[in-house]
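**Q** Here is my input, please return the structure:
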Amino acid sequence: MGFLVGSVGQQVIVEARRPVVFVRAEDAPSGEVAGREIVVGQQGDPEDSAAALEFAFAAAAARGATLRAVRAWALPPMFAYSPDTLRLMDEAGGLEPYEQKSLSDALAPLRERYPQVRVVEHVEMGSAGQVLLSVSGTAQLLIVGRRARRSAVGARIGSVAHGVLHHADCPVAVVPHD
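**A** Below you'll find the model as predicted:
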């Protein structure tokens, strides 16, 4: 069971300068979400997901919830990484430790500002959308960032935001970061 987000809903997400939260009518009332995690996706460099992480930490603090920060990764195409990135990965001990360090680095400043929020770091190989959906089944809220892509045929949201909006079993917050 997922959202059916039509062109109007997607256009709202593309144009919004603030987070947009999609909630289905059949989502659990607020009393039934106690103890359930808030899940947030982290990607790229710390500044790439700073807005989504800030929103997630604030939401977790307000609800007294655990925050699960998720970073999905895939094996790089043969020449996709620069020599500098390959050197950093080698120094980190390989791809997965490199991705774990990237997630930890992105979370560090927010952990200092929100010491009351319990954080679970989750690094997994796979597509970002699939990994987020796999851990959000019992979440009270799933948070993803959004960078609108504009073209001659109109603006559109990215594949991760699109996928979780259509398939998540919980409310989804889409946070702009462009």
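
**Q** From now on I want contacts and neighbour counts done on CA atoms only, so please keep to that.
**A** Will do.

**Q** from memory Leu95 sits against Leu86, does it?
**A** No - using Cα atoms under 8 Å, Leu95 makes no contact with Leu86, being 9.0 Å away.

**Q** So these two - more neighbours on which side?
**A** More neighbours surround Leu95 than the other of Leu95 and Leu86, with 18 against 15 (other Cα atoms under 10 Å).

**Q** Next one: that one relative to Glu121, how far apart?
**A** 16 Å (Cα to Cα, to the nearest Å).

**Q** Same question for Ala106.
**A** Distance from Ala106 to Glu121, counting by Cα to Cα: 11 Å.

**Q** More neighbours: which of the two?
**A** A side-by-side neighbour count of Ala106 and Glu121, using other Cα under 10 Å, places Ala106 first with 21 against 15.

**Q** In a strand, that one, correct?
**A** No - the assignment for Ala106, made by DSSP: H, G, I helix; E, B strand; the rest coil, is helix rather than a strand.

**Q** Please provide the structure for the following sequence as well, for comparison with the first:
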Amino acid sequence: MQRNEFDIDVAEAYAASYLRALSKIAQNRLQKELVEWQLNPPASFNHKVTDNLQRWVIEVAGAPGTLYANETYQLQVDFPEHYPMEAPQVVFVPPAPLHPHIYSNGHICLDILYDSWSPAMTVSSVCISILSMLSSAPSKQRPADNDRYVKNCKNGRSPKDTRWWFHDDKV
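**A** Just a heads-up that it's a prediction; the model follows:
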């Protein structure tokens, strides 16, 4: 999938106001997670190595036998100053997959990214949860309120500024 400059600029705008210098605890934790990822990467994921510890770009390959088989997407993971006490911001770099819980701007409606975050979670566990969510989709479609939501997210609004309503545990 090709991404144009506008798509990349939009994804970067979401994180612009979110990023601050990482605390020493966050740096240590991320370095530990990065080493673990390199030794034991989760299946279907590829971390695109850069020199920026605070922003990871991760390729996601759709699981075989699912609606997303043979498709590849990119996640952008931005870590807050106080990670892991605060959840990372995770969005799909447009174009985002068609899914009932993924908006066309890349925002993901998944409780572990917000209300149900735990410092025990890792980037790997978040990625596996996202792949599980993709794999369990019964059909490829956008959320019913996609157009309204995306319109309200103009100017780089973060998904963390959204009051999500988690009501669908089937997908």
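
**Q** How close are the two chains, by TM-score?
**A** The TM-score (TM-score structural alignment, normalised by the length of structure 2) is 0.27; 87 aligned residues with a Cα RMSD of 5.8 Å.

**Q** so what sits against both of Ala106 and Glu121 of structure 1?
**A** Residues touching both Ala106 of structure 1 and Glu121 by Cα atoms under 8 Å, 6 or more residues apart in numbering: none at all.

**Q** could you point out which element follows the top helix by length along structure 2?
**A** Secondary structure of structure 2 read by DSSP state H shows that its longest helix is helix 24-39. Later in the chain than helix 24-39 of structure 2, the nearest helix or strand by DSSP states H and E is strand 45-48.

**Q** That next one - contacts with which helices or strands?
**A** strand 55-61 (3 or more Cα pairs under 8 Å, 6 or more residues apart in numbering; DSSP states H and E).

**Q** show me the contacts for the closest residue in space to Val40 of structure 1 that isn't next to it in sequence.
**A** Take Val40 of structure 1 and drop its neighbours on the chain: the residue closest to it by Cα to Cα, 6 or more residues apart in numbering is Ile143, 4.6 Å away. The contact partners of Ile143 of structure 1, by Cα under 8 Å, 6+ apart, come to 38-41, 52, 56, 172-175.

**Q** could you dump those residues to JSON lines with neighbour count, distance to Val20 of structure 1 and secondary structure?
**A** JSON lines is the format used below for the contacts of Ile143 of structure 1 (neighbours: other Cα atoms under 10 Å; distance: Cα to Cα, whole Å; DSSP: H, G, I helix; E, B strand; the rest coil):
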{"residue": "Ile38", "neighbour count": "25", "distance to Val20 of structure 1": "16", "secondary structure": "strand"}
{"residue": "Val39", "neighbour count": "30", "distance to Val20 of structure 1": "16", "secondary structure": "strand"}
{"residue": "Val40", "neighbour count": "25", "distance to Val20 of structure 1": "14", "secondary structure": "strand"}
{"residue": "Gly41", "neighbour count": "24", "distance to Val20 of structure 1": "15", "secondary structure": "strand"}
{"residue": "Ala52", "neighbour count": "25", "distance to Val20 of structure 1": "11", "secondary structure": "helix"}
{"residue": "Ala56", "neighbour count": "26", "distance to Val20 of structure 1": "13", "secondary structure": "helix"}
{"residue": "Val172", "neighbour count": "28", "distance to Val20 of structure 1": "8", "secondary structure": "strand"}
{"residue": "Ala173", "neighbour count": "25", "distance to Val20 of structure 1": "6", "secondary structure": "strand"}
{"residue": "Val174", "neighbour count": "26", "distance to Val20 of structure 1": "5", "secondary structure": "strand"}
{"residue": "Val175", "neighbour count": "27", "distance to Val20 of structure 1": "7", "secondary structure": "strand"}
